[in-house]
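Student: show me the folded form of this:
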Amino acid sequence: MLGCVPARDHLALALDVPDRSAALALVERFGADFGVMKVGLELFLAVGPQIVRDIVSAGSRVFLDLKLHDIPNTVEHAARCAGEMGVWLLTLHTQGGPDMLAAGARGLSDGAASARRSAADAGSGAEVPIALGVTVLTSDADAPSEALIGRARLAERAGCDGVVCAAPDLAVVTDTVPGMLRVVPGIRPAGAPSADQRRVATPAAAIGAGADVLVIGRAVTAAPDPDAAAAAIVAEVAAALGQP
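Tutor: This is a model prediction of the structure:
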């Protein structure tokens, strides 16, 4: 779905640290290799929403992975705040149902539009944010395909423009909702430990199966040589995309 774009724009680095300085150090260190920075629950709760603004100001796109799941009104207002902060990707849990998903997608879009109107460079073509419906967690090895299909269709009907799914589910998701952005966590280079994730794949395999954005964290940040690990992943993705 991302088309012919550099390998780095297919890569999101999970900033799974509880410290602002450590997170921004990762952004600076790996910003050339990873076009997207993922802020999850740990960092967001430890540091607060300012970290999103800091990363956006540093020139990186932000994937805010909070898996919002609450009543529609609450999710809509929270998503609006995310849109106002400049978030590119925001996760909504599909178990919240169609009204909640629609409210979240609407809030994210409205927040981004409000930010563009109030910015000094309004109308400059800021990137449109994408609400992602979370289908099945990568730690769930026993989820039935019926749940995956139903949740992907639900996300599409509710107005989400993307889904989060495991690499083994890409074929089913692509057949079910072919026009949606496919974000895939649980990415591990060959030989790397899977840790608490059960539904994993290599970067090349995930790209080959149709992934648009790969989420990678400990495979780089906990590697013996993080810079070498990042470079190897970028090279593997570029090769899978047929890029020099």
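Student: C-alpha from now on. contacts and neighbour counts both.
Tutor: Noted.
Student: centroid-nearest residue for this structure?
Tutor: F63 (4.7 Å; CA atoms, centre = their mean).
Student: to check against the first, give me the structure of this:
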Amino acid sequence: MGPVIIALDFRDANETLTFLDQFKQQSDLFVKVGMELFYFEGPAILRELKRRGIRVFLDLKLYDIPNTVEQAMFQLGQQGVDMVTVHAAGGAEMMRRARIGLDQGSQIAGVSAAKLLAITQLTSTSEQQMQSEQLVSVPLAKAVTHLAQLADASGADGVVSSALEDRQIHAATRDEFLCINPGIRLATDVADDQKRVVTPSDARRLGSNGLVVGRTITQAPDPIAAYQTVLQEWRMTK
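Tutor: Below is the predicted model of the structure:
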């Protein structure tokens, strides 16, 4: 898995592919396609990325009634992507149905089933915000760990969460359960709209199974150098 997934937070295919042209010499590239890009380009951008031999994390954060999520995952399962997301807050039945739809779609298309990841709490959400706006009264780490256990029991392969919660999640779930972490910044970066951020080396020490890194790489003066810096931090940390 991973370890570094580049978040392609671009408006369209032209911007995206122009950016990726800089990485032609990089092997085993892994990228994240989110709502902005997918809603404009649709499955065509996924096909182009796969044609280039790039692994794809499709991050649409599905959250709806179980039947709707199952049918949507059936469609996404046919796209040949490597990871997809739902919101764990949608509940156990929704996640179980997502797993069913994803597996059936991939089987029909003759492709490997994507890893199903559940969103716990966004890294832009603070504990105070969670408690005051969502009326979740327990500490944030406890809420996240609970959702991770629910996701594990419902057939998900892992969660998307802050690396700050990785150790507790790993302790509470099966050994192969994944923690994929956004909110990654180099020590010299600003946090922007993220509340719970860590460096690549800290994430590795905390038990991360993969990093999602956006602006640190995509908005760097030299994206290749920034990508290599993140990789080096990850590889040098035990």
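Student: fetch the TM-score of the aligned pair.
Tutor: Put the two chains on top of each other and the TM-score (TM-score structural alignment, normalised by the length of the second structure) is 0.89; 225 aligned residues with a CA RMSD of 1.6 Å.
Student: before we move on, the earlier item: doesn't the residue nearest to the centre of the first structure lie inside a strand?
Tutor: Yes - F63 of the first structure: assigned to a strand according to DSSP: H, G, I helix; E, B strand; the rest coil.
Student: trace it over to the second structure, please.
Tutor: Here F63 of the first structure is matched to F57 in the second structure, going by TM-score structural alignment.
Student: who touches its match in this structure?
Tutor: 5, 30-33, 81-84 (CA atoms under 8 Å, 6 or more residues apart in numbering).
Student: give me the number of residues near T174 of the first structure?
Tutor: Per other CA atoms under 10 Å, the neighbour tally for T174 of the first structure reads 17.
Student: over to it. Which of the three states is it?
Tutor: Assignment for T174 of the first structure (three-state DSSP): helix.
Student: I'd guessed it sits against D212; true?
Tutor: No - counting by CA atoms under 8 Å, T174 of the first structure sits too far from D212 to count as a contact (11.0 Å).
Student: quick one on the thing from earlier: let me have the contacts of F57 of the second structure in CSV, extended by neighbour count and secondary structure.
Tutor: Shown next, in CSV, are the contacts of F57 of the second structure (neighbours: other CA atoms under 10 Å; DSSP: H, G, I helix; E, B strand; the rest coil):
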residue, neighbour count, secondary structure
I5, 23, strand
F30, 20, strand
V31, 22, strand
K32, 21, strand
V33, 23, strand
V81, 23, coil
D82, 22, coil
M83, 19, strand
V84, 24, strand
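Student: which of those residues sits closest to D166 of the second structure?
Tutor: Among these, I5 lies closest to D166 of the second structure (CA to CA), at 17.3 Å.
Student: which residue in the first structure lines up with the closest one?
Tutor: Using TM-score structural alignment, I5 of the second structure pairs with A12 in the first structure.
Student: wait, what's in contact with that match?
Tutor: Here A12 of the first structure is in contact with 34-38, 63, 213-216 (CA under 8 Å, 6+ apart).
Student: which residue in the second structure aligns with I130 of the first structure?
Tutor: In the second structure, I130 of the first structure lands on K115 (TM-score structural alignment).
Student: how many neighbours does that match have?
Tutor: With other CA under 10 Å as criterion, K115 of the second structure counts 20.
Student: gap between it and S201 of the second structure?
Tutor: To S201 of the second structure, K115 of the second structure is 24 Å away according to CA to CA, to the nearest Å.
Student: before we move on, what about V69 of the second structure?
Tutor: 35 Å.
Student: of those two, which one has the most company?
Tutor: Between V69 of the second structure and S201, V69 has the larger neighbour count (other CA under 10 Å), namely 24 against 21.
Student: name the nearest residue to the more buried one, ignoring sequence neighbours.
Tutor: Among residues not flanking V69 of the second structure along the chain, A98 sits closest, at 5.7 Å (CA to CA, 6 or more residues apart in numbering).
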